[in-house]
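J.: What follows is a predicted structure for the sequence shown.
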Amino acid sequence: MTPERRPLLGASSDLSRTTYHSERSSLSEHSTVVPDQDDLLNTFTRAQSCCILAGLWSAVFLGALDGTVVATLLAPIGSDFKKSNQASYIGTSYLLSVCCFTPLYGRLSDVMGRKGAMLLALSLFGSGTILCGLAPSMEALIAARALAGMGGGGVMTVSSIVVTDFIPLNQRGLYQGMANILFGLGAGIGGPLGGWINDKFGWKSAFFFQAPVLLFSFTLVAWKVNIKLPSEVQNLPLSEKFRRIDFLGSITLVGTVGSLLLGFSLKTTEELPWSHPIVYGLFTATFVFAALFVFTETRLAPYPVMPLRLICRRTPLAVAMSNLFGSMAAFSVLYNIPLYFSAVHLYSSADSGLHLLPHSVAISTGSVFAGWVMRRTGKLYTLNLFSALSALVATALLVFWNRSTPTFHLWFDIVPQGFGMASVITCTLIAMIAGVEKHDMAVATGITYLFRTTGQVLGVSLSGATLQAVLLQKLRQRIQGPGAMELIYEIQHSTSIIPTLPPDLKEAAISSYADALRVVFICQAAWNFLAFLCCIPIQESLLPGSPHHAQNNED
């Protein structure tokens, strides 16, 4: 398919009046170009821009840090409350809440303003985090994590929207890459930091220590994030602004996403059969809510929370689906690579996790590289396809891993996955912003994050369900006799038992995990292949400020 090539700021596009002109650097002391009145809305000095970015990116850093800190604390929390079987719900409740509420912030940022939406997100995230440290029971902790998730999704979404408001389009990929570096840094140090705090002060302190960073971010956002909206929105009375909130669409969207993800999560976590009333009841509710959502968005809502006209267009649809499938593969890799080393190679938890270090470095490098290339060339189509292909090749290499695979491959075969997927995420966000009109940018950003976070939960849930199904089948084939079912149950739920087994049972367990994980790796490759296919229809756009764009203007 031949990509459509058109300048982003063509004369016929609504983007011709956007604030993101190539001639204006967002970090310059003064704006040197004054095309029209709207372009003067959000012009900041270098110091102001740095303060704004510090407030936004400290929240992004904390959101990533919080995720890995909590993942590290699941075992001690479960032991403390004597409810280890419910520990996985701590992460699931947060992710479900993030997925459900992320798309709402796109419209909220238009109604409440960027500052109001960001402060709401930080307030929900912060209050939920503090309540986690005060939780007297496992149920209260799970509810507090769900409250934190209501704000956690907004932190990432509104941060991207604010950067969209005052960073030139040709530089936005580079800034997104820098934000991803902080995200990767937070995710990288969260695990060790959470473990150290737990050992020294107890797991509850790991939630309280986040308060200073939260306060720092909240203060800077309240003080410096003074983003002005167009006058037709800015001057509306408060009652009219709230009339623009699509409450019915929001409720049905939350019902659709929540029922879908909760159904997959319960199927995996509780090992319920597909025929269980709760499982098929949730999937039935998904279709009902989805039908109501489509009806609401097309017939009832004057300002829909997710305009279906955007999803039906070529580039936004391709971006959404590539983010969905790419995130499914990426998070399946993150969760299953350590399991491979602990169950098949019998490495310790620390050594298994250490094999993700090159992958983490590649994620930061890929984001910055994509931003730098887009800034230099003004193009993203070829870069996006190359990046998606890199991720596909990496996951295909994992399929051929076995116990005799050279050490080099075990360390570095996943590097192209991290590099490629980070680059795809950066490129597709810019493609989404470039592919919609100015007044749809905030909502389109929210849609991107919705599909991305939904893919994360689906990737973990589906790969977990696949792993357990194949593993159970293989273990039943290889382990038989008295006490077989009890032993199989223990092997399924804890890899630490494998080294203690007799040689024949140990070999059966290792081989079963290897076979099951190979099927998971095949699924990851298939998801990355679908992500690559979805990248093909994305339109090529010449970013303003690039040499090619300048040459086209001269011609």
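T.: Thanks, I have the structure now. As the structure is a computational prediction, the values presented were derived from the model and not from experiment.

J.: all contacts plus neighbour counts: C-alpha atoms, from now on.
T.: OK.

J.: ok, Leu385 touching Cys534?
T.: No. Using CA atoms under 8 Å, Leu385 makes no contact with Cys534, being 9.6 Å away.

J.: my guess is Arg6 meets Leu542, correct?
T.: Yes. Between Arg6 and Leu542 there is a contact under CA under 8 Å: 6.5 Å.

J.: Between those two, point out the one with more neighbours.
T.: Remark: of Arg6 and Leu542, Leu542 carries more neighbours, 25 against 13, as counted by other CA atoms under 10 Å.

J.: Which residue is the nearest non-sequential neighbour of that one?
T.: Pro7 (4.9 Å; CA to CA, 6 or more residues apart in numbering).

J.: you'd agree Ser348 is up against Ser342?
T.: Yes. Using CA under 8 Å, Ser348 makes contact with Ser342 at a distance of 6.1 Å.

J.: List the buried residues of stretch 498-517.
T.: 498-499, 505-517 (16 or more other CA atoms under 10 Å).

J.: which ones among these are found in helices?
T.: Members of the buried residues of stretch 498-517 lying in helices (criterion: DSSP state H): 505-517.

J.: A strand includes Ile541, no?
T.: If you look again at residue 541, you'll see it is Ser, not Ile. Yes. The assignment for Ser541 (DSSP: H, G, I helix; E, B strand; the rest coil) places it in a strand.

J.: second one coming, line it up with the first:
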Amino acid sequence: MTALDDQSTRLPKSKLILLCFGLQIALFLSFIDSTSVSTILPIVGSELDATNSITWAGTAFLVANTSFQVITSRLSDCFGRKIVLIGSLFLFALGDLLAGFARNKVWLYCSRAIAGIGGGGINSLSMIIMSDVVTLRERGQYQSLLGIGIAMGSGVGPFLGAVLAEKATWRWTFWIIAPLSALTMLLIHYTVPLKPVSGDLKEKLSRMDWIGSALSQAMTVCILVPLSGGGSTFAWNSSIVISLFVIGGISVIGFILVERYLAAFPLFPGRLLLNRNVCLLLIQTWLVGIVYYGGIYFVPLYLQNVQGYSPILSAALLLPLVLGQVLTTTISGYVVKFSNRTWSSFFVGFLLWTAGQSAQLCFRENTAKGVIVGCLILQGFGIGSTIQSTLVLAQASGPSSDRAVVTGVRNFARTSGGAIGLAIGNSILQNVFLSNLPAGLPEADAEELAINFEHIQMLDKHLAVGVRDAYMQGLKDVFIFFVPVVVICLLMCAFIKDLPLDAPALPMLPANKTDGSLPDCIDTTSEENKSIPTAAIPVLQMMEKVRKS
């Protein structure tokens, strides 16, 4: 089987700017959708009689979003970027439309899963397409523009959800996304270049790693669902949690074997783990997901449940983080373009992020708004300097044929890290909170507070103060957990090699052989393979040695 088609193309400046705008809008909507739900969940749970399980609206979206990141990336290699992105936008719009009409919790959760599938495709394909149409050196600048869409969506989402829920109905949080997604589909249709992928339908279908896709779905769902629901929806020692973990573990083993021996075009090529830069950047991105999504989730809880701010005010206080992220995302893009390097950008970013995350440890029940804003701005500066520059370096560290899969795996690493980080953070919060509740609090009130903090409004004023103190102690321990995670990301920068972005790209790699062996590209004496850069030879030779051993 031949190599995957190279879908790179170059566009005139005017068309490139229009394309970038369309992809920005797609990412903006995707991140609005994923972040707006957090502020409306209590209202939705009350209306649909699902207070005890309403967090599954977020879990269903996150699990579906995570599990389809890599699959949609590889689908775009086989069928073309444009059709897969438009299909993702359609599923995204359909899921939100259905969620807006939800009449019960099962309807809502299924709708959120559909939207999550579409959102996962949007997140990966937008970055892949932008990488296709600009040179490696320009990617920092243009990926940073996409990062602005992500930052704005993350900031506007909670604010929009709170305003619509208070002034109209929570259903408009979903309904407003559907028509905007439809308009974005039209914009994408006219701006994304259509570069046909060779082969008939049968050949395109044969390129897709269907077994690996099924196993990746199984392992993602069976691991993330118990991690998200363990300790709250399910007991950690319950049969369903144990069974899901066992099935997930078996699926991981099966996935590794299929990717190694059966898949012609693996969803996760093993050579990525033999590439030091890519491997380290994926681990770093996974850790980033823990802190990034944790901040989006736990800081609003602090502002609302400890400080007592309204959902609208707490969302407004998150805007400094967004503005800081937008500013440094833009600056870092130009720094990468003109310096031809990425390392300094994300190293400084992790320094700032570490400082901002450490400063967050000073948050207390009476912390002034100015201190909160200052900490969030500092974190925003760090986030904006790291998110896109690390992606550019990951893409630069491998062959062009791996561009889509590197992007998809990187996004998978970030969102799966976020899911695991939220699970760990929630576990810390609940355990510390419940163990520090006031001694005079009735057991029934403690059980109700564990699933619905708004129950604090029904308590005596003296008890309510003690409950807020206990909740603050739980959040403080969560914030402490995040600090060493960011520090590890900072320290990992010392082991990541900076690469010039104008170096020749590594060649497109052909498919694996049917016996699981590597392509015939190790023989560097052949005329066909003389173009392989010297830096790539040791990696390819190491892969062959591993296979033979």
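T.: Alright, I've got the coordinates. Note that the structure is a prediction, hence the values are computed from the model and not measured.

J.: Tell me how the two chains score on TM-score.
T.: Overlay of the two chains. TM-score (TM-score structural alignment, normalised by the length of structure 2): 0.85; 499 aligned residues with a CA RMSD of 2.4 Å.

J.: on that earlier part again, which residues touch the residue nearest to Leu542 of structure 1?
T.: Ser541, Leu542, Leu543, Pro544, His549 (CA atoms under 8 Å, 6 or more residues apart in numbering).

J.: In structure 2, what residue corresponds to the second one?
T.: It refers to Leu542 of structure 1. Mapped onto structure 2 by TM-score structural alignment, Leu542 of structure 1 lines up with Pro500.

J.: if you go through the stretch 51-200 of structure 1 in chain order, where are the helices?
T.: All helices of the stretch 51-200 of structure 1, identified by DSSP state H, counting those that start in this stretch, fall at 88-101, 104-111, 113-134, 138-166, 169-201.

J.: Could you dump those into TSV with distance to Ala320 of structure 1 and mean neighbour count added?
T.: Listed next are these as TSV, based on distance: least, CA to CA, whole Å; neighbours: other CA atoms under 10 Å:
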stretch	distance to Ala320 of structure 1	mean neighbour count
helix 88-101	14	23
helix 104-111	15	26
helix 113-134	23	22
helix 138-166	15	24
helix 169-201	17	20
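
J.: Spit out the contact partners of the residue nearest in space to the middle of structure 2.
T.: Taking CA atoms, centre = their mean, the centroid of structure 2 lies closest to Thr415, which sits 3.3 Å from it. Counting by CA under 8 Å, 6+ apart, Thr415 of structure 2 makes contact with Leu62, Asn65, Thr66, Trp286, Gly289.

J.: My guess is the second one contacts Ser124. True?
T.: Think Asn65 of structure 2. No. Using CA under 8 Å as the test, Asn65 of structure 2 is too far from Ser124 to be in contact (10.2 Å).

J.: coming back round to it: now the match of Leu542 of structure 1: how far from Ala396 of structure 2?
T.: 9 Å (CA to CA, to the nearest Å).

J.: Val361 of structure 1 -> structure 2?
T.: So, by TM-score structural alignment, Val361 of structure 1 is matched to Leu323.

J.: ok, now Lys506 of structure 1?
T.: Match for Lys506 of structure 1 (TM-score structural alignment): Ala464.

J.: What's Phe207 of structure 1 aligned with over in structure 2?
T.: Under TM-score structural alignment, Phe207 of structure 1 pairs with Phe174 in structure 2.

J.: who are the neighbours in contact with its match?
T.: Contacts of Phe174 of structure 2 by CA under 8 Å, 6+ apart are Asp33, Asp96, Leu97, Ala99, Gly100.

J.: element containing it?
T.: Taking DSSP states H and E as the definition, one finds Phe174 of structure 2 inside helix 171-175.

J.: all helices in the stretch 251-400 of structure 2, in order from the N-terminus.
T.: 271-274, 276-301, 311-317, 319-339, 343-359, 369-396.

J.: residues in structure 2 aligned with stretch 247-263 of structure 1?
T.: With TM-score structural alignment applied, stretch 247-263 of structure 1 matches the range 210-226 in structure 2.

J.: residues near Cys222 of structure 2, how many?
T.: 23.

J.: and it, what is it in contact with?
T.: If a contact means CA under 8 Å, 6+ apart, then Cys222 of structure 2 has Leu244, Phe245, Ile247, Gly248 as its contacts.
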